[in-house]
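Visitor: can you look at this prediction? I've put the sequence above it.
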Amino acid sequence: MTMTRKDIGLATRRAVLGDAHVARAQEATTAFDAPFQDLIAEGAWGRVWTSEAISRRERSMLTIALLAALGHDEELAMHCRATVRTGASAEDVREALMHVAIYAGVPAANRALKIAKAVFAEMAADTDQTDSEKGGDHDKG
């Protein structure tokens, strides 16, 4: 069976944003916004994010810079979280946001840096908690 652009897009979206995020988005979809969700799956994820012209790491950095420049804070946080799956490091994000400061303005970059900093701290805390839980299991056995 041949995969549709939507199928390819959903697979790519899952690879970048994670299964839980995509499942939540699909569960929240109604008849009203289903055409919009299809547009995102086919266009953003099935065409743009699947292009092999640049890496997912580079695409991640571009996306973060654009979201920061445009003030799309919720999407910015989501894409900062996705860096664990795209290969972009915190340093890559910082450098992208330095570009935002020069080309889109210091206030936009300042706001974005605060968001990225909070997201990366949350991710580190989650990792630390997961690591300590794993260690705690070893202590019991």
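Guide: Structure received.

Visitor: from now on I want contacts and neighbour counts done on CA atoms only, so please keep to that.
Guide: Noted.

Visitor: what's in contact with stretch 112-128?
Guide: Stretch 112-128 is contacted by residues 68, 71, 73, 76-77, 80-81, 90, 93-94, 97 when judged by CA atoms under 8 Å, 6 or more residues apart in numbering.

Visitor: now, among the residues you listed, which is nearest to Arg57?
Guide: Of all the contacts of stretch 112-128, Arg57 sits closest to Val93, with 10.0 Å by CA to CA.

Visitor: structure B:
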Amino acid sequence: MNDPLAPSERYRQGMATRRAVLGDSHVDRTQSGSTDFDRPFQELITEAAWGHVWSRPTLSKRERSIVTIALLAALGQDDEVAMHVRATSNTGATREDVCDALLHVAIYAGVPAANHAIKIAKQVFEQMDAEETA
């Protein structure tokens, strides 16, 4: 008999994709910090965003990464921009890809949004470079 509380196949796929994109350490930190209050939200984004959208075969992880960074920048979601810029090390999106995505943001969503996201991306790339040389 199926356990109604067991994770769905879509959730399991979402968790695998989430880990592949964001990295185990990020996902483990998020999971360990989860409480009864935000656990339903974590389950929702794992199943819906990561299991339904990011796991689709139509776009590559690189392409999804570029689109996601542009959308988050346009929406002014600074923490999410930083997280997804860091995730480019797992998705194959290059710094040139991020730059081009943010140029699109400047034209279609506004220069201030792109300018701020560029500052965030530069900081994240500097942190990544420092970690690489350490």
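Guide: All right, it came through fine. Small disclaimer: the values here were computed from a predicted structure and weren't measured.

Visitor: which one of the contacts of stretch 112-128 of structure 1 is nearest Met61 of structure 1?
Guide: Sorting the contacts of stretch 112-128 of structure 1 by how near they are to Met61 of structure 1, with CA to CA, puts Val93 at the top with 6.1 Å.

Visitor: grab the nearest non-local neighbour of the residue nearest in space to the middle of structure 2.
Guide: Computing the C-alpha centroid of structure 2 and ranking residues by CA atoms, centre = their mean puts His84 first, at 3.8 Å. Of all residues beyond its chain neighbours, the one nearest His84 of structure 2 is Ile69 (6.3 Å), with distances taken as CA to CA, 6 or more residues apart in numbering.

Visitor: name the element the one you found belongs to?
Guide: Element membership for Ile69 of structure 2, per DSSP states H and E: helix 61-75.

Visitor: after superposition, how close is that helix to structure 1?
Guide: Superposing on structure 1 and averaging over aligned pairs (mean CA distance after the TM-score superposition for structure 1), helix 61-75 of structure 2 comes out at 0.3 Å.

Visitor: which is the next helix or strand following that helix?
Guide: Downstream of helix 61-75 of structure 2, the first helix or strand assigned by DSSP H and E is helix 78-91.

Visitor: which bit of structure 1 covers that following helix?
Guide: Aligning helix 78-91 of structure 2 against structure 1 (TM-score structural alignment) gives residues 73-86.

Visitor: for that stretch, buried residues please.
Guide: Judged by neighbour count using 16 or more other CA atoms under 10 Å, the buried positions of stretch 73-86 of structure 1 are 73, 76-77, 79-86.

Visitor: out of the residues you listed, the closest to His138 of structure 1 would be?
Guide: Taking CA to CA as the measure, His138 of structure 1 lies nearest Val84 of these, at 26.0 Å.
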